[in-house]
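1. Below are the sequence and a predicted model; questions follow.
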Amino acid sequence: MKPKLLNYLALTAMLTLASAAGGLAQDRLNVLKIKTAKDLHAYFKYTGNDPVLIAGHRGGMVTGFPENSIATFENTLKHTPAFFEIDPRLTKDSVMVLMHDATLDRTTTGTGKLSNYTYEELKKFRLKDAEGNVTDFPIPTLSEVIEWARGKTVLNLDHKDVPLAMTAALIRKHKADAFVMLTVHSAAEMQYYLSQNKNHTFSAFIRNRKEYEDYEKANAPFSQMIAYIGPHVKPENKALYELLNKKGTMCMISAASSYDKLKTADERKAAYQAIAKDGASILESDLPIEAAEAVKEYTQKAHSKQRFFGKK
């Protein structure tokens, strides 16, 4: 075989291998290397030199990827490290599945109340994306999502219709307190969970001084929580940042009901950047990939928590 042909074939082979390697690299997930509840507390501890953390509200909402879906979580992690706020609900036969609404109509090919169906009956339905396109993705159980998340990310469980005791029991069953945290709407809810496991981590609604004082009076473990302070950048946030940051608590602003709704990408980018500049430690969004790109100077800064970030 002629040398020129051999060189051409060798070059073609090298380019093919490089292309394949590039494809594999692109498919790798940005993961959070959190192994213990103590690690989780350290990951969320406010230090004064932290990257802005990205939270995917219901996982994220991109064309072709429905909310509260494992496929969507994985798609988000291909682009950015993130943790995910998700929505457990109960089926007729008390299986915990992910579904934000009490009804199936908006997000699935089914109709009516979720609680009217057994899990077996739900298997025939498929999820829709935010634009109403039907996908091939099924409704996942919370147990499936917990096992998927192990070694990859952190799950923040919102409180819908699942009794607190059932939620606590499922986390205990999966030994998942290192990467599953709990949204609480009151200090009383937090105290209940702590009675079941003193190592739990929380996302607490603290939107004003009174709510802050309620948690303080209850001797809440501020080192084991983040604080959701609302959906907007506003002057009142400064007082909450000061109170909570002093206790080592990160503050989260969620753009899901506010800035995510802006019509243009440029408007949204400016809003996401304003959240980071305002002093929030965590940016929650329905559009976590877009939000992460907008604030990358804040997410990719040098920081002491680098040990928690990796690829898989």
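-> That came through, no problem.
2. going forward, measure contacts and count neighbours with C-alpha atoms only.
-> OK.
3. Identify the residues contacting stretch 145-157?
-> Outside stretch 145-157, the residues that touch it by C-alpha atoms under 8 Å, 6 or more residues apart in numbering are 29-35, 70, 82-88, 174, 176, 179-183, 203, 312.
4. another one to put next to it:
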Amino acid sequence: MQTKYFIPVLAVLMLTGIYSKAPVKLHSIKTGNTAGLKDFMRYTPDRLPFICAHRGGPRKGFPENCIETFENTLAQTPAMLEIDPHYTKDGNIVLMHDATLDRTSNGHGKIVDYTLAELKKLRLKDTEGNLTSFQIPTLDEALQWAKGKTILVIDAKDVPIEVRAKKIVENGAQANAIVISYSPEDTKKCYSYNKDILMEIMMGKPEFITTHDNSGVPWANVIGFVSHDMPADKSIFEEVHKRGALCILGSSRNIDRQFTSGKINAEELKNGYLSLIGHGADVIEADLGIEGGAALKDLQTAKSSKSKYFSK
């Protein structure tokens, strides 16, 4: 076959399903059901540190909040994936960090001014501003995709916590998604709606721990987000652990930013991630999810009761 004919023929074969590329093997976090998810999120001294990829792990060629990006991250490391929901004009929920389209797509203006059908005609940009062939996904699509693969961490943006929790239930994704709560009121509201939904809640100050102690919401339903920076009071890690919950610490505003701006090298980045774990973090929410996963790889080979949840 001459080369000039190969590309169109291959395209036809792919469209008709006669030819398809081999599926990529993904690192997965499989909890099976809500009891498994609660057990996975329960702090134990033998826990295996891992990454939560901020906005799904975007990088060159792979946009934020994009299912193809999620797969690229999981192809290289086990990770939870933090995502951002926004309402469309017709009441659907799509994934995008900003309330506007301009930075991360070839669209313009506010998301809420477009219907889902209109948004699906757009294409996403990667971290370099290059246009890709990838579409804006819906929250429903992401929740269905995540089953048996990973755990989605659904931020708030303009979508109330009870709506995010309802979406998890509607998609039968209780084992594959948690919601972020920014207030004790929202935490109670979510627990009242469904006692199986897990929440990431703010734990940056000792008084936040006391507030949750008195909330009536079990610590089994919680993973604590400590801060985007190392807290002044490092006893927070120990106190959250005493209550049986894991601690998340963010790296996007410190070592990730230092690396991408050229202030530290790859070895210093790796040591930075390991230092966060050494100070008490169990999960690192990282912009550089793949690099973070590589830094923690050796820690994940330890014998652990959590090993059964990780596979490829």
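-> Nice, I can see it. Quick caveat: nothing in here was measured; it's all calculated off a predicted structure.
5. what's the TM-score here?
-> Once the chains are overlaid, their TM-score stands at 0.88 when taken by TM-score structural alignment, normalised by the length of structure 1; 287 aligned residues with a C-alpha RMSD of 1.5 Å.
6. still on that earlier bit, which ChimeraX command selects the buried ones in the contacts of stretch 145-157 of structure 1?
-> Here is the ChimeraX command that selects the buried residues among the contacts of stretch 145-157 of structure 1 (16 or more other C-alpha atoms under 10 Å):
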select :29,30,31,32,33,34,70,82,83,84,85,86,87,88,176,179,180,181,182,183,203
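7. Please, where are all the helices along the stretch 101-250 of structure 2?
-> 116-119, 139-146, 161-170, 184-193, 206-213, 235-242 (DSSP state H, counting those that start in this stretch).
8. helix, strand or coil for the residue positioned nearest the centre of structure 2?
-> Centroid-nearest residue in structure 2: Leu81, 1.6 Å away (criterion: C-alpha atoms, centre = their mean). Of the three states, Leu81 of structure 2 takes strand under DSSP: H, G, I helix; E, B strand; the rest coil.
9. residue in structure 1 matching it?
-> Under the alignment (TM-score structural alignment), Leu81 of structure 2 pairs with Phe84 in structure 1.
10. correct me, but that match touches Asn68?
-> No. Counting by C-alpha atoms under 8 Å, Phe84 of structure 1 sits too far from Asn68 to count as a contact (9.1 Å).
11. Which neighbours do these two have in common?
-> Arg58, Gly59.
12. For Ala204 of structure 1, see how far away the match of Leu81 of structure 2 is.
-> Phe84 of structure 1 sits 15 Å away from Ala204 of structure 1, going by C-alpha to C-alpha, to the nearest Å.
13. and the contacts of stretch 145-157 of structure 1, which of them are in strands?
-> Among the contacts of stretch 145-157 of structure 1, the ones falling in strands (DSSP state E) are 30-32, 83-86, 88, 180-183, 203.
14. would you turn those into JSON lines with distance to Glu211 of structure 1?
-> Converted to JSON lines, those look like this (distance: C-alpha to C-alpha, whole Å):
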{"residue": "Asn30", "distance to Glu211 of structure 1": "34"}
{"residue": "Val31", "distance to Glu211 of structure 1": "33"}
{"residue": "Leu32", "distance to Glu211 of structure 1": "30"}
{"residue": "Phe83", "distance to Glu211 of structure 1": "24"}
{"residue": "Phe84", "distance to Glu211 of structure 1": "24"}
{"residue": "Glu85", "distance to Glu211 of structure 1": "21"}
{"residue": "Ile86", "distance to Glu211 of structure 1": "23"}
{"residue": "Pro88", "distance to Glu211 of structure 1": "25"}
{"residue": "Val180", "distance to Glu211 of structure 1": "23"}
{"residue": "Met181", "distance to Glu211 of structure 1": "20"}
{"residue": "Leu182", "distance to Glu211 of structure 1": "17"}
{"residue": "Thr183", "distance to Glu211 of structure 1": "15"}
{"residue": "Ser203", "distance to Glu211 of structure 1": "13"}
